[in-house]
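Asks: coordinates only, no sequence provided:
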């Protein structure tokens, strides 16, 4: 479509792929740095809480378990609130709540008090960050969206590298209460950097004013061509020429409008808006060959968040089971690594560098294995299977490693293959179920993964309390990853079973339509 020089000038004034868009990247980088860095370092705090309150490992692990439960249930809600009220106020509010909860927990009244304020406050704050921040990146970037997401989400790996020694330093200098209070103040930086999340409507309104009263039509045309139509850009058009780097999005129709959804791995997934509320069809007349569309009833809040109808799909059930056990083994292990290292005589500062080594490996894995997956030299689900199997094997080897250098080697490889597993998860999920079912699947998958993390930490803590050995914990986490990798290898069989089910449904619908025509 041809555009006038004036229209091109108007587009250049919008910070799409330029200018303030890179400030958005900085803001999301810092937010993810603090969110993931603190989450992956909670094992250090868990050991400190255990010693301070002289409590069980199961109870001390409930801090992160509470945060995981809140994240699982509140995360989808915060995405909807971001669409309704704007991303910036929601994320800023989440950062404030997280800061308040963590800071109040520094009073260290009881372990239950810490669980409530630290766990729930941290969970609410995290729920507002990830998805809403990615929506902002999707708003401000089109041609360079892949690069922007990669730079912003690299904050998770760098945060996992930097936060453990910082936390240990604070614990040594200021004690547990002072360290928690300072971490609460550090978390408040999420509120500060989220203030950078300026809505795109700020620029569109300024451009409209420059049109001297005749810019309404031009601005409407500009919005339809280049920028999000929603107040904060959660819904936006996708043009084929602007999506060179977006994988499956390349093949989408230019005249459709898409909404963005966040995967637990940090990937943005897009789906046509019209697929969110499907139109039901019912026969208007038995003599009519074609049916009349019927507008569905308005969905309630829970139905909008979690569409359980996808549980009839074998592939979706397969992904839910796989997602639960793979995340159970992968995520929970890192929380018990510090305690395991101390139990075999590793010094505290050396213990923190084990967690940091996982972060360095994670960054390398996301970059190199993610790039290798895009070369299509091997089917992506097979690559994810290899990565997850390697994660499981390295986790099992921690049960035998009794030297710092030996544990350091496995920490790097755990991070390397874990980063590959994480960056491949969302892409493989799209390959399996397609973009149409992705939004519905993601909401349930986030919930399942959150439950896996929430149940896993007190369960593994209970195992240690009963056995007195973290080696059993390593075996459980490693076996969970290995079992998930074996399960993923059976994906082609599940695909054939689902195809047969779809064929049966198609035959049944065809038979019913033929009966209606005959009648």
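Replies: Alright, I've got the coordinates. On a predicted model such as this, the values are computed, not experimentally measured, just so you know.
Asks: okay, CA-based contacts and neighbour counts for the rest of this
Replies: Will do.
Asks: how many other residues sit next to residue 174?
Replies: 13 (other Cα atoms under 10 Å).
Asks: then residue 60?
Replies: Residue 60: 27 neighbours (other Cα under 10 Å).
Asks: how about residue 405?
Replies: Count around residue 405 with other Cα under 10 Å applied: 12.
Asks: go on, residue 492?
Replies: Residue 492: 12 neighbours (other Cα under 10 Å).
Asks: before we move on, what about residue 315?
Replies: For residue 315, the neighbour count with other Cα under 10 Å is 20.
Asks: and it, what element?
Replies: helix 314-343 (DSSP states H and E).
Asks: what are the buried residues along that helix?
Replies: 314-341 (16 or more other Cα atoms under 10 Å).
Asks: the helix or strand following that helix: how far from the chain's middle?
Replies: Note on helix 314-343: by DSSP H and E, the next helix or strand toward the C-terminus is helix 348-374. Relative to its chain's centre, helix 348-374 lies at 18 Å (Cα atoms, centre = their mean, to the nearest Å).
Asks: now swap in stretch 208-221 and tell me
Replies: On the basis of Cα atoms, centre = their mean, stretch 208-221 sits 38 Å off its chain's mean C-alpha point.
Asks: pretty sure residue 293 sits in a strand.
Replies: Yes: the assignment for residue 293 (DSSP: H, G, I helix; E, B strand; the rest coil) places it in a strand.
Asks: any residues touching the helix or strand hosting residue 33, and which ones?
Replies: Using DSSP H and E, residue 33 falls within helix 21-40. Applying Cα atoms under 8 Å, 6 or more residues apart in numbering, the contact partners of helix 21-40 are 15, 64, 126, 129-130, 133-134, 136-137, 140-141, 148-149, 151-164, 186-187, 189-190, 193-194, 196-197, 334-335, 355.
Asks: try this one side by side with the last:
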């Protein structure tokens, strides 16, 4: 009896230890389960919210032609001055990534999205009251561009948290929103222009953007809320990513490929007119290319999940460059131009689907927001691709638009080579999934 009494505390102690051990194991398991990337689930709601934001943030450039013909037609160099409205928007959309990071670290994701939403809406609504070109620089250019940057960079920092194996296709669907926006928004805005005028068109579109962007604010939220702690600026925006060789190669490739991206979309309608086609033919070329671009971005994401992000991007860039050099260079009729528009549109947009996944693959989740901001900042140089090709075309004395064709084609081919360099820097195996 004495021995049995002495054993009871020992047995109870052992049982207690085992229970505590089991609880610890369960907690560790549960924590690991919570941290496991769902690869879908609520992530698809994030995709819907991000798509709605990207969809409404593009396509407003259709207003430039209307202002040029109807409002500022008597101003010398109106076309040149108005072209800087879109340039300002693109510059601020790419430059304000670090600002988005800082604000998100201070106020959180939801507040930054709301700030971006109201900057976009206010920028477009106030643009409707513009009676000077510089008013458009401030509204449609700076306010709108800054709002797009705050929303895009914040959403792109959140969306990858929900996906792993399906990350490429998810972000491809998000990126395809701009292709659909470029296709659909002109068909909304042109009838509004004709019936209500430019002022009310901007106001109506501003409220449309407000509705879609508020949907994004409601749906988009962090899967794992960042800890609220005071951080130094250097810890929020990590410039040390520039010490990563692979990231620098990627940033260079991103800049070069976008140098050629905008040129066909800027000049295909003008080229069609020069070749003797009608205005409607030129518009249909851009519409067909935008539709193909929408499909191509999703396909790029699907293929990237299966064959590797860098591999697919390099292939798509090479086909974009070769189609520009070998088809557009010799295309003078509607059929050949339409073939080029569809092929180029399908392959040229892979960057927009893969910019976030490639940056994340190289840097990891912790340094990803800073890397994405820096890649977007390098894109500021790419905004001037059409201007550079125009300067070359004007001084070359060759056939009109030849410099545009060659410059765009070479930019895509060179960027494809840079992507191949990145692939072998990440993994020297030829058939590696990179």
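Replies: Yep, it's here. None of these values were measured; they are calculated from a predicted model.
Asks: and the TM-score between them?
Replies: For this chain pair, the superposition-based TM-score is 0.74 by TM-score structural alignment, normalised by the length of the second structure; 391 aligned residues with a Cα RMSD of 4.1 Å.
Asks: re the thing from before, selection in ChimeraX covering whichever of the contacts of helix 21-40 of the first structure are buried, please.
Replies: Buried subset of the contacts of helix 21-40 of the first structure, written as a ChimeraX selection, criterion 16+ other Cα under 10 Å:
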select :15,64,126,129,130,133,134,136,137,140,141,148,149,152,153,154,155,156,157,158,159,160,161,162,163,164,187,189,190,193,194,196,197,334,335,355
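Asks: helices - which of the contacts of helix 21-40 of the first structure land there?
Replies: If you go by DSSP state H, the contacts of helix 21-40 of the first structure have 64, 126, 129-130, 133-134, 136-137, 140, 148-149, 151-164, 186-187, 189-190, 193-194, 334-335, 355 in helices.
Asks: and the next helix or strand after the helix holding residue 33 of the first structure, what does it pack against?
Replies: Sequence-wise, the next helix or strand downstream of helix 21-40 of the first structure (DSSP H and E) is helix 42-53. With contacts taken as 3 or more Cα pairs under 8 Å, 6 or more residues apart in numbering; DSSP states H and E, helix 42-53 of the first structure sits against helix 57-60, helix 145-187, helix 314-343.
Asks: if we go to 7 Å?
Replies: Packing partners of helix 42-53 of the first structure (3 or more Cα pairs under 7 Å, 6 or more residues apart in numbering; DSSP states H and E): helix 57-60, helix 314-343.
Asks: CSV for the ones you listed, including distance to residue 82 of the first structure?
Replies: Formatted as CSV, those follow (distance: least, Cα to Cα, whole Å):
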stretch, distance to residue 82 of the first structure
helix 57-60, 33
helix 314-343, 26
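Asks: for residue 7 of the first structure, find the nearest of those.
Replies: helix 314-343 (44.7 Å; Cα to Cα).
Asks: could I get the full set of strands for the stretch 201-350 of the first structure?
Replies: 235-237, 257-262, 268-272, 280-282, 292-294 (DSSP state E, counting those that start in this stretch).
Asks: of all those, which lies closest to residue 348 of the first structure?
Replies: It's strand 257-262; of the strands of the stretch 201-350 of the first structure, that one is closest to residue 348 of the first structure (Cα to Cα) at 35.8 Å.
Asks: state the span of the second structure onto which the closest one is aligned.
Replies: The counterpart of strand 257-262 of the first structure in the second structure, using TM-score structural alignment, is absent.
Asks: what angle separates that strand from strand 268-272?
Replies: Here strand 257-262 of the first structure points in a direction 150 degrees away from that of strand 268-272 (axes from the mean of the first three to the mean of the last three Cα atoms, to 10 degrees).
Asks: which residues sit against strand 257-262 of the first structure?
Replies: Residues from elsewhere that reach strand 257-262 of the first structure (Cα atoms under 7 Å, 6 or more residues apart in numbering): 131, 135, 234-238, 268-273, 439.
Asks: run the last query once more with 6 Å
Replies: Strand 257-262 of the first structure is contacted from outside by 131, 234-237, 268-273, using Cα atoms under 6 Å, 6 or more residues apart in numbering.
Asks: can you check stretch 348-356 of the second structure too?
Replies: 171-172, 175, 297, 300, 313, 320.
Asks: quick one: map residue 385 of the first structure onto the second structure.
Replies: With TM-score structural alignment as the criterion, residue 385 of the first structure matches residue 314.
Asks: over to residue 414 of the first structure?
Replies: Match for residue 414 of the first structure (TM-score structural alignment): residue 344.
Asks: mind checking which helix or strand that match is in?
Replies: helix 334-348.
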